[in-house]
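> sequence-free structure coming up:
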């Protein structure tokens, strides 16, 4: 399993830590919090100079810029289950999602709660306004005057009813349905093709970062249900708020950045900077490709690439408000965009606006300069304001942003390689923040079982991260 990688020399003497966690991204830090809460000594090693991984946020000229542009769902239970994230502040897209196609638009508003709904009655009540008509910024009429691309009034009623039913559907029923590509929409039925293609496809493509919807329908159904139940949101202060909150609650000195791991064994880790670290177990919490370098033979999935464009709109701020804008007409490279500072004001300087736009699929691999030129024209149409004086702050491209999860997809891939060696990350679960956190908890539970450690912590509870 370890191939020809240099083998560690454990040396002599007592163990220096119980568990070495490799990777200080979301999964690694979440696992460290679970393990520390159970009374285990944990050392987290990170090759980069800061924690966060793909959940990093750069600060440029007074703006907070996420390297990934994917919104969260406030319906994800792992956000509340993970130690240190209980007090995480989530800023909702309170105006919901605006689907645009040419000069037509349709707003899909989220429920008025950020908590998971229970029971059919509460689900129908909360989602009653999910598919609504209004006149968005820019004066485009919607509702009864919708064009055939997005559907008419009867289509809106059907969409409202289908999303309400989906919001009330339990996990077991969704997982019992045939597993298909997400493009088949097995959880949403009875809608005309124009509504499916014009509304649901761009919405689900944005939720999955997969515009072709090759993702497993079970992953897609859960993503769409999460939207129907709780809407979308951004973490206050940027995506880095999650890993920083997790790291802040770990014992001082337990996270070591700038440390490159060369090889692993069940009882030791060899590093370039620190030599050999003794331990009782190793948990690899890196991305799939880096994990496979340490564990040859580990399956590496394909990936969905993502490019994020951050613009400073300092002269003509879009009047869209806290809404996620989807381009159903595919009039340019941007799949979805938002005035991120309207959702979370801390992301921009006072009196300025931050526009975050996301490019998905093959277009994401285009040179940033090419994307940016095309995006400016498209964004001017979507927002109805001039974009010529917008300033590009950052164009961040990640060719391995989201692990692909085609059918058949196992959302509970094993986290134990063998006793003393474990792996976690969104590539072991669902390909999103929820999956990263859930796989971290599963790995921590496997470690606790193997160590014979109970669920009650040995030490006082950690303080809640700020």
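Now that the structure is in, tell me what you want to look at. Source: prediction; values computed, not measured.
> contacts and neighbour counts: CA atoms only from here.
Noted.
> wait, what's in contact with the nearest residue to residue 457 once chain neighbours are set aside?
Among residues not flanking residue 457 along the chain, residue 38 sits closest, at 4.1 Å (CA to CA, 6 or more residues apart in numbering). The contact partners of residue 38, by CA atoms under 8 Å, 6 or more residues apart in numbering, come to 448, 453-459.
> Spell out the residue ranges of the strands in the stretch 301-450 of the chain.
Applying DSSP state E, counting those that start in this stretch to the stretch 301-450 of the chain gives strands spanning 303-313, 324-327, 334-339, 353-360, 391-403, 416-418, 421-423.
> Identify whichever of these lies nearest to residue 250.
Across the strands of the stretch 301-450 of the chain, residue 250 has its closest neighbour in strand 421-423 (20.0 Å, CA to CA).
> Can you give the distance of that closest one from its chain's centre?
On the basis of CA atoms, centre = their mean, to the nearest Å, strand 421-423 is displaced by 23 Å from the centre of the chain it belongs to.
> Does it pack against any helices or strands, and if so which?
Counting contacts by 3 or more CA pairs under 8 Å, 6 or more residues apart in numbering; DSSP states H and E, strand 421-423 packs against strand 281-284, strand 416-418.
> let's bring in a second one:
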């Protein structure tokens, strides 16, 4: 029997970054593809709202310059990344401590040398320049902290002095050990990290010899920013991959807002490939049914929606738990003194997990002469969220927020897939021949994981279609016909 006529080799359902990346790979290999998106725009959760000249991300996930998927994904050649200041600032007891990672083998040797030197030296020598040069935290005991307004800094130092407690980020030995640990992660291949025994991240970090004050003071707020998990319940493998990205490169944002990334992918596909406003109601291995545009016949169907929408089309697919995220955007007349740094909260005495003066990182996100401050709350939003966030930001930045203008409060209940152990960051993307699924819920719950799953699923589709015969030449698919 002749094969029934079809309008595209592959129909991709969902125009998020995973589906768009997969479509690029398929088309570049001579496979015709059409991408159907129910929403009026592409991008899924990577959305950016425009308000009075400001560009406000709905979730604001962080990228890394060390992410290979951003370099290897076709269509992202024109993506401009705006890096944060090196490392991050950790706010603890009114002081800001800068956390950075030494890169390369030389940095690893120096960090290990610092550990050995400090553990064998008398206590009075544990603030020498070797440790400071190779450590990950420049807010060392006795060193000048990152500047806060004078009154706030004076009160913080006085309070700490009266308590007589050691710095929450640990002494020089702890900091050099953390430096060595991060550098080892930066130089370890990802596949070796994925082969490590799996534990919740908190337990894994503890058994590696890092003291609780280092985990709570540095790694917990950092992983909260990277994975939206303030409790460190994430799989240690996923946490290692996230810390590896931090230690290997610079945290960054796409210029112009999160929507820029999927917009670039969609724009660089052949005209007519992406069709928005098309809702898919049923899928099979050789066709998709739409609500108002009939049936599209094909040789393979790729579900690239979020996990819940995929499970509605294919009952039985597992829907993971999610971390809810609320992002609060404020406009200020003057930027706080932190510059382009990512500011993390180690004290957990307010709703904000991390915050940044985003217009200092990417000036295109605010009108000239205005300042955009974006802050992330993890978990359910508190009652009267804006007032609680303002109070917390006043402590974090050491300045009054009373005159700041609230631009938007974006709450996303299912923002980031949770990755509690056991978690497989390479979940199968091939359900059966002709039916595939991809997205951050099949990999790691990050933008990088979504792009990687798109690459993996394209390879699976190509292998199956290549085994079945010749494929159509690349180009825009034929228009849909009514059923």
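Structure received. Remember, predicted model here, so these are calculated numbers, not experimental data.
> And the TM-score between them?
Superposed pair, TM-score by TM-score structural alignment, normalised by the length of structure 1: 0.88. Supporting alignment: 438 aligned residues with a CA RMSD of 2.7 Å.
> Which of the contacts of residue 38 of structure 1 are buried, as a PyMOL select command?
PyMOL command restricting those to the buried ones, with burial defined by 16 or more other CA atoms under 10 Å:
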select buried, resi 448+453+457
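> what about the strands in the stretch 51-200 of structure 2?
54-57, 63-64, 81-83, 88-92, 95-99.
> Could you save the contacts of residue 38 of structure 1 as JSON lines and add columns showing secondary structure and distance to residue 435 of structure 1?
Listed next are the contacts of residue 38 of structure 1 as JSON lines, based on DSSP: H, G, I helix; E, B strand; the rest coil; distance: CA to CA, whole Å:
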{"residue": "448", "secondary structure": "helix", "distance to residue 435 of structure 1": "20"}
{"residue": "453", "secondary structure": "coil", "distance to residue 435 of structure 1": "24"}
{"residue": "454", "secondary structure": "coil", "distance to residue 435 of structure 1": "24"}
{"residue": "455", "secondary structure": "coil", "distance to residue 435 of structure 1": "21"}
{"residue": "456", "secondary structure": "coil", "distance to residue 435 of structure 1": "24"}
{"residue": "457", "secondary structure": "coil", "distance to residue 435 of structure 1": "24"}
{"residue": "458", "secondary structure": "coil", "distance to residue 435 of structure 1": "27"}
{"residue": "459", "secondary structure": "coil", "distance to residue 435 of structure 1": "28"}
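> before we move on, the earlier item: so what does the residue nearest to residue 457 of structure 1 match up with in structure 2?
Aligned by TM-score structural alignment, residue 38 of structure 1 pairs with residue 29 of structure 2.
> so how far is residue 458 of structure 2 from its match?
10 Å (CA to CA, to the nearest Å).
> same check, this time on residue 192 of structure 2
From residue 192 of structure 2 to residue 458 of structure 2 the distance is 24 Å (CA to CA).
> the more surrounded of those two?
residue 458 (27 against 9; other CA atoms under 10 Å).
> What ranges does the stretch 1-150 of structure 1 have for its helices?
26-37, 78-81, 120-127 (DSSP state H, counting those that start in this stretch).
> of all the ones you listed, which gets the most neighbours per residue?
Of all those, helix 26-37 has the most neighbours on average by mean count of other CA atoms under 10 Å, namely a mean of 28.
> distance from it to structure 2 after superposition?
Superposed on structure 2, helix 26-37 of structure 1 shows a mean distance to its aligned partners of 0.8 Å (mean CA distance after the TM-score superposition for structure 1).
> Give me the residues contacting that helix.
21-23, 41-42, 44, 52-53, 55, 82-84, 242-243, 246-247, 249-250, 284-286, 424-426, 433, 436-437, 439-441, 443-444, 448, 457-459, 461-462.
> out of these, which are buried?
Of the contacts of helix 26-37 of structure 1, these count as buried by 16+ other CA under 10 Å: 21-23, 41-42, 44, 52-53, 55, 82-84, 242-243, 246-247, 249-250, 284-286, 424-426, 433, 436-437, 439-441, 443-444, 448, 457.
> Contacts only, for the counterpart of residue 397 of structure 1 in structure 2.
Matched to structure 2 by TM-score structural alignment, residue 397 of structure 1 sits across from residue 411. Counting by CA under 8 Å, 6+ apart, residue 411 of structure 2 makes contact with 58, 324-327, 381.
> If anything else comes up later, I'll come back, but that's it for now.
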